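>>> quick one, what's the 3D model for this:
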Amino acid sequence: MRDTQKRLLTRAATLLGIWVGIGLLTAGQWYMYDLANSQARPWKHYIGPAMVANVLWACVTPIVFSIANRITLQRGRAVRFILTHFAIGLVVSVCHTLIFVMFMSQIDDGWYKMLPHKLAGSLQINVLIYAMMVAIVTTTRALRHLNDRELQAAQMETQLAEAETASLRAQLQPHFLFNALNAISALVRSEPLKAERMIARLGELLRLSIDGHRGQESSLGDELDFTEAYLAIEEARLGERLTVIREIAPEALTATVPSLLLQPLVENAIRHGISGLPQGGTVTISAKVTEACLHIVVADDGAGAASVTEGVGLANTRRRLTRLYGERQSLTMDTAPGRGFRVKVKVPLCTAP
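Alright, predicted model coming up:
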């Protein structure tokens, strides 16, 4: 309750201070005008009327703001909005002038005689002041509405990205389980120690994949840890047919990337480039920082293809990169028969806390 009262008093004091400042400027303007015409009078003849007029506006301002908040600009009703506020502005102008003359007449009886002249002379300026206050309220409402919509859109984008990441996890887990369990079942009797190590790696992989602290972005180091758990299972399954080369610059480890960025790229390289070849092949993962950007390359020396076919995984990766970084990112691919497949990702450099 005290905070509310303090806030209201602060607003009232600010409003009064603004109008008093305007009053001083108005008094100075009147004085300079009369001085230029050699008709200058003592300052009290300027300060008094200016202060009364502007203090009255300070009292009227909350009422005008309340009216402007009730009678709002709506689509298709602009003419009605303008005419309604014009009529209210005329009423406010007349009331302001009547009260002003009443107060000033307590000082000088001659002000009653000036009432018609004052009504005619102040009508336009008073209506303009009312219109400016209505415009301030209308513009503020429009900006607040725009900010709310932008905030809602940003929240929806974030929720969509998080849901997409969660969906990726949900897709990856059964896929890992299926392939890994098949590989483990083939080794349980012939190589039990190897099967045991694969089970341990599988547990680590599942733990990382369901980590609730992983948002839509994580550090490259965390993504490499996740990918390493996956690679351990593939290396156990493919044996000497799979070679993995890692070329990771130390400064790249703290850079942020979309969660689950690397694993699908590495999986594509193994499944489509290496696993189908009797002799196997090499997958190279490299990352470096240049020109305020993180550059990641996942390449294999497998069979390659005559043209690039962007499947669901790559299309999803491109969509997530665009949503997170806009035009500041890029994803390119190149391939050729017998020359493997290479994916290049560039994202703006931002380090994880």
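
>>> switch to C-alpha atoms for all contacts and neighbour counts from now on
Fine.

>>> center of the protein, which residue is that?
Geometric centre of the chain, nearest residue: residue 154, 5.2 Å, by Cα atoms, centre = their mean.

>>> what separation is there between that residue and residue 255?
According to Cα to Cα, to the nearest Å, residue 154 stands 23 Å off from residue 255.

>>> over to residue 192?
39 Å.

>>> over to residue 208?
Following Cα to Cα, the distance that separates residue 208 from residue 255 is 19 Å.

>>> then residue 185?
38 Å.

>>> out of the two, which sits in the busier spot?
Each of residue 185 and residue 255 has its neighbours counted (other Cα atoms under 10 Å); residue 255 has more, 21 against 12.

>>> the nearest residue in space to residue 188 that is not next to it in sequence: neighbour count?
Closest residue to residue 188 apart from its sequence neighbours, by Cα to Cα, 6 or more residues apart in numbering: residue 195 at 5.4 Å. Using other Cα under 10 Å, residue 195 is surrounded by 23 other residues.

>>> for the one 5 residues further on, same thing?
Here the count is done by other Cα under 10 Å, and residue 200 has 13 residues near it.

>>> in which helix or strand does it reside?
Residue 200 belongs to helix 192-209 when assigned by DSSP states H and E.

>>> name the helices or strands packed onto that helix?
helix 115-187, helix 220-238 (3 or more Cα pairs under 8 Å, 6 or more residues apart in numbering; DSSP states H and E).

>>> to compare against the first, here's the next sequence to fold:
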Amino acid sequence: MQVFNLRMIAAVYYFCLLHATSRALAWYDGEPMRFDEWLYSLIRFSRQSLLTGLSILLAVALVEALLATPAAQRWSGRRVLALQGAAVACGALLGALARHYVANYGMTGVKFMWGWFYSTVALWTLLGCMAYAVLRVLRADHAARDRLRQVARERAALEAQQLEAQVSALNAQIEPHFLFNTLANVKRLYETTPDRGRDMLVSLIAYLRAALPSMRRQDSTLGQELELVRNYLTILQMRMGERLSFGIEADARLLEARLPPMVLPTLVENAIKHGLSPLPEGGRIEIHAHASSGADGVEQMAVEVRDNGQGFASSGGSGVGLANTRARLAALFGAGAALELEAAQPRGVVARVRMPMQALAAAAP
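This is a model prediction of the structure:
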């Protein structure tokens, strides 16, 4: 915090003006006085007080510049305090001398008033020391606030690094879980119908070429994830045939909304594995994405994966994929995001992901 600047000079000026005003009012003896005479005396005494105030301010600024040197950093607290008090006293003394000579400039035979001089130096030394003490408190408070802001920035940076590491670890668990199940389907198809298995492998290679980069990203968009799921379901249709049908519907304005990568494919893969695959007749998967208002009035994006499979008859919802999806949502968005599972009618499961739109916008790079 600098000492000799426009703000401090303005503060000294207003203090001197207040001091001069109080003096002019205190010396009013009830006799009528012309306004111009009263105003002249007010300006004159404000000027005189300002000379002392600026002298003290300049002396304090010089001492602060000295204390900022490396050699002064090693001085004891008592020595620093004594030097600061001496600077205020010197400033008050020089200011009083300046006031005397300015007030009596060009006049001869003026007697120096020692009583006025000593009392003025003592009064302004006291006022200067009090102001200096306030300045030290403000400076300490300013430094403490700076340290708190620095600690907060460092803490936020550490939390961001921890969150990134946590999300990366959870992604690393989901990726093999998703890929191994997909490759197992290719292997099974190769064992039953090699020609179709070969065609599916070609499609799978094209799919993975597009999918693998998104698995390594820390963020994605709803449009990218829907396209990934569309390719995935198309590949599964080659294996399941008429046992699998699907539909995808999403608000166009939500396609650019941020979405953690591999969340939607994990929900779809879970619906296939636990809902449709165990049924001889298979079933259908419907994917819907829309905006809605939460209970607190915050706009949310809801992404639903609905299947008409066997429902909660088996282990649906307890696997690694869904557990890590919940953990990722909690790590990225806190309590504002959730993964909900509920029974569909007449049968099946609805997996629904809710995320605040504000959080999604803040997560954007």
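
>>> so the helix holding residue 200 of the first structure versus helix 220-238, what angle?
150 degrees (axes from the mean of the first three to the mean of the last three Cα atoms, to 10 degrees).

>>> the residue nearest to residue 188 of the first structure: what's it in contact with?
For residue 195 of the first structure, the contact set (Cα atoms under 8 Å, 6 or more residues apart in numbering) comprises 184-185, 187-188.

>>> likewise residue 339 of the first structure?
Applying Cα under 8 Å, 6+ apart, the residues contacting residue 339 of the first structure are 301-304.

>>> of those residues, select the buried ones using a ChimeraX command.
Entered in ChimeraX, the line below selects the buried ones among the contacts of residue 339 of the first structure, by 16 or more other Cα atoms under 10 Å:
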select :301,302,303,304
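
>>> how do the contacts of residue 339 of the first structure look in the second structure, which are kept?
With the contact criterion set to both residues aligned by TM-score structural alignment, their matches' Cα atoms under 8 Å, these that also touch in the second structure are 301-304.

>>> sitting in helices, which of the residues you listed do you find?
Per DSSP state H, helices hold no members of these.

>>> buried ones in the helix or strand containing residue 65 of the first structure, by neighbour count?
In this assignment (DSSP H and E), residue 65 of the first structure forms part of helix 44-70. The neighbour-count check on helix 44-70 of the first structure (16+ other Cα under 10 Å) flags 46-47, 49-58, 61, 64-65, 68 as buried.

>>> which helices and strands sit right next to that helix?
helix 2-36, helix 78-105, helix 115-187.

>>> residue 361 of the second structure reaches residue 257, doesn't it?
Yes: between residue 361 of the second structure and residue 257 there is a contact at 7.3 Å, judged by Cα atoms under 8 Å.

>>> quick check: longest strand in the first structure by residues?
strand 281-290 (DSSP state E).

>>> how many other residues sit next to the counterpart of residue 275 of the first structure in the second structure?
When the second structure is aligned by TM-score structural alignment, residue 275 of the first structure is paired with residue 277. Residues lying near residue 277 of the second structure (other Cα under 10 Å) number 17.

>>> check the gap between residue 277 of the second structure and residue 257 of the second structure for me.
31 Å.

>>> try residue 331 of the second structure
Residue 331 of the second structure is 18 Å from residue 257 of the second structure, by Cα to Cα.

>>> now the helices and strands packed on helix 44-70 of the first structure in TSV, with distance to residue 230 of the first structure?
TSV is the format used below for these (distance: least, Cα to Cα, whole Å):
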stretch	distance to residue 230 of the first structure
helix 2-36	56
helix 78-105	62
helix 115-187	8
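
>>> out of those, nearest to residue 289 of the first structure?
Nearest to residue 289 of the first structure among these is helix 115-187 (25.0 Å), distances taken as Cα to Cα.

>>> packing partners for the closest one?
helix 44-70, helix 78-105, helix 192-209, helix 312-325.

>>> give me that answer again for 7 Å
Secondary-structure packing of helix 115-187 of the first structure (3 or more Cα pairs under 7 Å, 6 or more residues apart in numbering; DSSP states H and E): helix 44-70, helix 78-105, helix 192-209.

>>> out of those helices, nearest to residue 116 of the first structure?
Among these, helix 78-105 sits nearest to residue 116 of the first structure (Cα to Cα), with 9.9 Å.

>>> got the angle for the closest one vs helix 115-187?
Using the same axes, to 10 degrees: helix 78-105 of the first structure against helix 115-187 is 130 degrees.

>>> if you count neighbours, what's buried in helix 78-105 of the first structure?
Buried-residue list, helix 78-105 of the first structure, by 16+ other Cα under 10 Å: 85-86, 88-90, 92-94, 96-98, 100-102, 104.

>>> before we move on, what about stretch 199-216 of the first structure?
Buried residues in stretch 199-216 of the first structure (16+ other Cα under 10 Å): 199, 201-202, 205-206, 208-209, 214, 216.

>>> how about the residues you listed in JSON lines, adding distance to residue 292 of the first structure?
JSON lines is the format used below for these (distance: Cα to Cα, whole Å):
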{"residue": "199", "distance to residue 292 of the first structure": "40"}
{"residue": "201", "distance to residue 292 of the first structure": "35"}
{"residue": "202", "distance to residue 292 of the first structure": "36"}
{"residue": "205", "distance to residue 292 of the first structure": "31"}
{"residue": "206", "distance to residue 292 of the first structure": "33"}
{"residue": "208", "distance to residue 292 of the first structure": "29"}
{"residue": "209", "distance to residue 292 of the first structure": "29"}
{"residue": "214", "distance to residue 292 of the first structure": "24"}
{"residue": "216", "distance to residue 292 of the first structure": "21"}
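
>>> now, among those, which is nearest to residue 141 of the first structure?
Nearest to residue 141 of the first structure out of those is residue 216 (Cα to Cα; 33.1 Å).

>>> aligned partner of that closest one in the second structure?
Residue 216 of the first structure maps onto residue 218 in the second structure, by TM-score structural alignment.
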